[in-house]
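Enquirer: Using only what follows, build the 3D model:
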Amino acid sequence: MARSTLAQGLSLLLGLFGGIGVAAAQTEWRGVMELEGRYFRVDEGRGLTGSVAGLLDIYQPTGDRDLSLIAELFYREDADDPRRSHGDIRQAYLQALGREFELYAGWRRIFWGVTEARSLVDTINQTDLVEDIDGGAKLGQPLVQLRWLAPLGTVDGFLLAGTRARTFPGQDGFPRIPFPIARRAERFPNGEQQRLDYALRWQFRAPGLDLGLSWFDGTARDPDFLPCLAEGSDFPNTDNGPNCNLQDAMPEQPLPGALVDLLQLLRLAPSDAEVEADTRQKVMDNLVLVPDYPRERRAGLDLQYLRGGLALRLEALLRERDGNWSQAAVAGAEYTLPGFFGTGWDVSALFEYLYDARDNDVFAQRFADDLFFGTRMSLNDLAGSVVLAGVIVEPDFGNRLFSVEASRRLWGDWRLTADVRVFSDLPDDPLVDLIDGQDRVRLLLQRFF
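Expert: From the prediction side, this is the model:
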C-alpha cells in the first residue's frame, strides 16, 4: 500500500509538471538520505534494527511568479518491520500568492503549537507512528487552504478531504504493542473515511507576542482503541471481521442437573471455574485492538510571549467527543543565558506543566498531571552542535521519561544525530504496557544534497 501511494504521488507530480508546462531545468531539487540504527531494550526478541530513508523536496516555479508547485516525498525501508517500510506524500500542493489572499491545494503538513514537551493544538495532520512514538512525524493531509492576510492577523480556513489512518508498527517492530492492531477494521464516523472536515485558525503577531486561536470540526486524528475478538477466531460473529462485543465470548451456563454435578464431581466434565479460565485465556489469545476514530470538535489556544531571554508559553485545548467535553493544557517557560559563563554557549532552562482531564484515553493518561524539566544547549561552533535533554515526571507515582538528543555536522553536507529515551519507575498497570519496554538508543547519519 505504501509503495502504491508513493507511485500515485509521483504520477500526480509528473502530471502537474506537464500541465504547468515549464522547463525541467527550472525545477529545484533538494533532499536528504539517512541511515538509521536503533536499539530497544526488550525482554525477548531482537532489539537491534536498522533502516534507510530518503526525503525529496521539489520546488517548481511557473511562468507566473505567484504560482508554484511544492512537493515533499518520503520513503523508508526497514530491515525488520514491513509496516515501517513505507512511503508517503508529505506534501504536494499548488501555491497561489496574492496581495491579501493565498491559496494552497493538495497534500500539506501544517504545524500549530509552541510548547516543547507536548503539542496539544496541532490538529490537521495524522501521526506517522511507525517513525517514532513522540508524534513528531506527520502524514500528508489532502486539503484546500485559503489564507487571508488581514489587518489584525492571519486567518486560515481549511477544507480537509478525508482522514488518514494512523500507522502502527508490526509485531516485529517497535513500539511493542501488547495486542495486534486490526488496521483494516478501523472505524470512522458513519463508516466514512473519505468525508470533508474543516478547521479555522486566527494568528496574531506583535513584537514579543504570538497568539493563535483555532477550531476543528471533523474526524479525530488520535483514535480510541476497542478491544475486539480477532477475525477468523472461533468466537461468534468473527467470520467477516473482528467482533467488538466481548459478551459473545462468555460461555453459556451449563444446564443444571444432578447429571452435570455428578460428571464434574467425577472430573469427567470441566468445572465452571475451569470453563471460565479457559475462555479468558482464549479471549486473550484472540484479542485485537480496533482503532476507532470518532467525531471530534476542539478549540485550541497557543500563546508565546518573549521578553529578553525569557519565553512564556501556553497551549490549551477544549475538546468534545460523543457529547463529553474535556480539557488539556501545557504551560511553561524557557530562559536562555547567552554566552553561558564565558563558554560561548547558549544554554536554556525549560519547565512545563502538563495536564489532561481525558481519563479514558491511554495516551492522554501519560500527560494527566506531569512536570517537564529540560535544558537546551547550542554550542555555537562551526559544526552547529546542539544538545536537548529533558525529563517528564509524574509527581504522584514517580514514573519518569528521560530523553537526550544531540546532533552536529560532521562535514559540509553530513550530520550525525544521537538520542536516548528511557522510561523509569513505571507503575504496575496493564495500560502502561503500551509504553513499557520502549527504552531506545538511536543513531542517525544524514547526507544532505
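
Enquirer: Could you use CA atoms for every contact and neighbour count after this?
Expert: Fine.

Enquirer: And the biggest helix by length in the chain, what's buried?
Expert: Taking DSSP state H as the criterion, the chain has its longest helix at helix 2-20. Neighbour counts using 16 or more other CA atoms under 10 Å place 2, 6, 9-10, 13, 16-17, 20 of helix 2-20 among the buried residues.

Enquirer: which of those lies closest to residue 105?
Expert: residue 16 (12.2 Å; CA to CA).

Enquirer: Tell me the spacing between the closest one and residue 22.
Expert: 10 Å (CA to CA, to the nearest Å).

Enquirer: What number of residues are in the vicinity of the nearest residue to residue 439 once chain neighbours are set aside?
Expert: With CA to CA, 6 or more residues apart in numbering as the criterion, residue 439 has its nearest non-adjacent residue at 4.5 Å, and that residue is residue 422. Using other CA atoms under 10 Å, residue 422 has 18 neighbouring residues.

Enquirer: Now do the host helix or strand of residue 422: which elements does it pack against?
Expert: Using DSSP states H and E, the element containing residue 422 is strand 414-424. Contacts defined by 3 or more CA pairs under 8 Å, 6 or more residues apart in numbering; DSSP states H and E place strand 414-424 against strand 400-411, strand 440-448.

Enquirer: Run through the neighbouring helices and strands of the shortest one.
Expert: Right, the one you point to is strand 440-448. Packing partners of strand 440-448 (3+ CA pairs under 8 Å, 6+ apart): strand 28-40, strand 414-424.

Enquirer: Second chain to compare with the first, below:
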Amino acid sequence: MFFNKLGLVAILLLAMSSNIFAQDTDEEIIIEEDLIEEEILEENEPTPVEEVSASKKITTEISGNIRGDYRFYPDDALYPNQEQEYFSAIFNPEFYISWDKGNQLIQFKGFARLNQYDNKQSHWDIRELYYQKVFKKWEFSLGAKQLYWGFTESNHLANIINQDDVLEGSDIKNKLGQPMAHLSFSPKWGIIDLMVMPYFRTLQFPGIRGRGRPPFILDNNNTVYESEMEEYNPDLAIRWSHSIKSVDLGISHFYGTSRLPFIAPIDSTNFSLVYELINQTGLELQATTGSMLWKLEAIYRISERKTIKATTIGGEYTFSNVFKSDIGILVEYTYDDRGNESINGLDDDFFFGLRLALNDKQSTAFLGGFNLDRKKGTLTYFAEANRRLGDSWKISVKTLGFENIDNTDFIYLLRNDGFIEVSLAKYF
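Expert: All right, here's what the predicted structure looks like:
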C-alpha cells in the first residue's frame, strides 16, 4: 500500500506537468570506480528526458534501459531439471521528479527480469521509490531506498542495509530495495544518517530449473526468525561519515535481523534459513596517497549464538595515462571467523584484481580478478568487460568460474555453475 501511494503521487505530478514539458538530451561521460555494471554506461548515454515547467518549477527525468542476456554454463548441471543455456530479458526503468527548487523530490528505480526457464529467476523489484525533503542541513526520506557503504572491492562487510538479490547472481552490487525512514544531518564535522526499517526482506534463491543453487530448495516455507515479529521486526541503523583531506571514514551501528542467514538442517534432505537478531558495528576507511588507494572494512557482530569479527584490508594502485589508459592493480585480504558458515566462502582469502579503463569514446572498461583461499586453495575468478556502441547501446561480457573447491565450502554445491554471459543493452 505504501508503494502504491508513492507511485500514485508520482503519476499525478507527471500528469500535471506533461503538457508543458520540453525534451532536452545531453551526453555525459562518467567512469564509476566500483564493479563494472550498468553505472559505467548510464551517464555515457543521452541524459534522461528532462522537462521543466517554468510556472510550477517542476523538473522530471525519465531514463532506463532494456537488456537481453545470454548465459552459457560450460559444465554439465549437477542437479536434475537444470539447463546449460539461458536467455533473459531485463527492464530497468527510472523516474525522477523534483519541485520546490529541488528541495522536494520523488525517485523511482525499477527492475524486472523474464527468465527463459526458471520461474523464480523471473522476478521484479522496486529498487527505489521514495519521497525526499531537504531542510537546509537536514534531509528526510520515506520509502524504498538503496544505500551503499564501504570501499573494498572483493567483499562489502559493512554494507548491511540492503538485502542481496541472489537471483541476479554473485555480484555483490545487486541489492533489493529496503523500505525505510531515513533522516540525514550534515554539520561541518560530517554526515549523520539515521534509518528505521520496518520490514525485512529474505534471500531468494533460484528455483528447481535455475543454476547457481544448492541441491535442496531454499524457500520462505523453511525460514526461521529469532524475532517473534519475524520479518516485521524493526531494524535500526546509525552511521557517521566524514572526509578529512585525503581520508574518507565511516562508522556505523546496526541492530535488527541479519541480512545473511545460516543454514540449519531439518533432516537429511531439508534445510532451513535461520535469521538472527544482531548488533553489528562497522568501520569503513579509505585513504589516498598519490596513486595509491588504501582500503579497510571491518565489522564486530554480536548475537545470542556467537560473536563474529571480520576484516577486509588492501588497496589499489593506479598507473595513469599508460597509452592513454588507466590500469589499476588491486590486492585485498579477508579474514572472517565465521569460517565455513560464510555463504560466500571468504573466510581466509586473498584477492588479486586488475581494472582497466581505455578512456576512449566508447568507454571501454574491464575488471577481473580472483579470490584464493590461503589454506584450502579454493579459487574463484571473474572477469567483466563492456563497451559502448554508438550513443545508446552497450555490449557486456562476463565470466565466473571455480577451481579446486574444498568440499566443506558452501560454494562446493555450486562448483559446476561457472558461466559465460553476453549482454546487449539499449539505454533511453
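
Enquirer: Tell me the residues of structure 2 aligned with the strand holding residue 422 of structure 1.
Expert: Mapped onto structure 2 using TM-score structural alignment, strand 414-424 of structure 1 spans residues 393-403.

Enquirer: which other residues reach that stretch?
Expert: With CA atoms under 8 Å, 6 or more residues apart in numbering as the test, stretch 393-403 of structure 2 has contacts from 41, 45, 378-389, 415-427.

Enquirer: Now do residue 316 of structure 2: how many residues are near it, please.
Expert: 23.

Enquirer: where does it land in three-state SS?
Expert: strand (DSSP: H, G, I helix; E, B strand; the rest coil).

Enquirer: Can you give me the distance of the residue in structure 1 sticking out farthest from the centre to residue 383 of structure 1?
Expert: Most distant residue from the mean C-alpha position of structure 1: residue 258, 58.4 Å away (CA atoms, centre = their mean). Distance, residue 258 of structure 1 to residue 383 of structure 1, by CA to CA: 84 Å.

Enquirer: Ok, residue 129 of structure 1 next?
Expert: Counting by CA to CA - residue 129 of structure 1 and residue 383 of structure 1 are separated by 30 Å.

Enquirer: Serialize the helices and strands packed on strand 414-424 of structure 1 to TSV and add fields for mean neighbour count and distance to residue 69 of structure 1.
Expert: Shown next, in TSV, are these (neighbours: other CA atoms under 10 Å; distance: least, CA to CA, whole Å):
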stretch	mean neighbour count	distance to residue 69 of structure 1
strand 400-411	18	30
strand 440-448	18	21
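
Enquirer: so which of the ones you listed comes closest to residue 171 of structure 1?
Expert: strand 440-448 (17.1 Å).

Enquirer: chain center to stretch 182-199 of structure 2: distance?
Expert: How far stretch 182-199 of structure 2 lies from its chain's middle: 20 Å, per CA atoms, centre = their mean, to the nearest Å.

Enquirer: which residues of structure 1 does it align to?
Expert: Going by TM-score structural alignment: stretch 182-199 of structure 2 matches residues 145-162.

Enquirer: Give me the buried stretch members for the matching stretch, please.
Expert: 145-149, 154-162.

Enquirer: taking the residues you listed one by one, which sit in helices?
Expert: Taking DSSP H as the definition of helices, those contribute nothing to them.

Enquirer: and those residues, which of them are in strands?
Expert: 145-149, 154-161 (DSSP state E).

Enquirer: Out of those residues, which comes closest to residue 213 of structure 1?
Expert: residue 155 (9.7 Å).

Enquirer: Now for the ones in strands among the buried residues of stretch 145-162 of structure 1: which two are most distant?
Expert: 149 and 161 (23.8 Å).

Enquirer: Structure 1: helices as residue ranges?
Expert: 2-20, 258-265, 272-285, 362-365.

Enquirer: Now the shortest one: buried residues?
Expert: So that's helix 362-365 of structure 1. 363, 365.

Enquirer: cool, the third one as well?
Expert: Using 16+ other CA under 10 Å as the burial criterion, the residues of helix 272-285 of structure 1 that qualify are 275, 282-283.

Enquirer: Cool, thanks, signing off.
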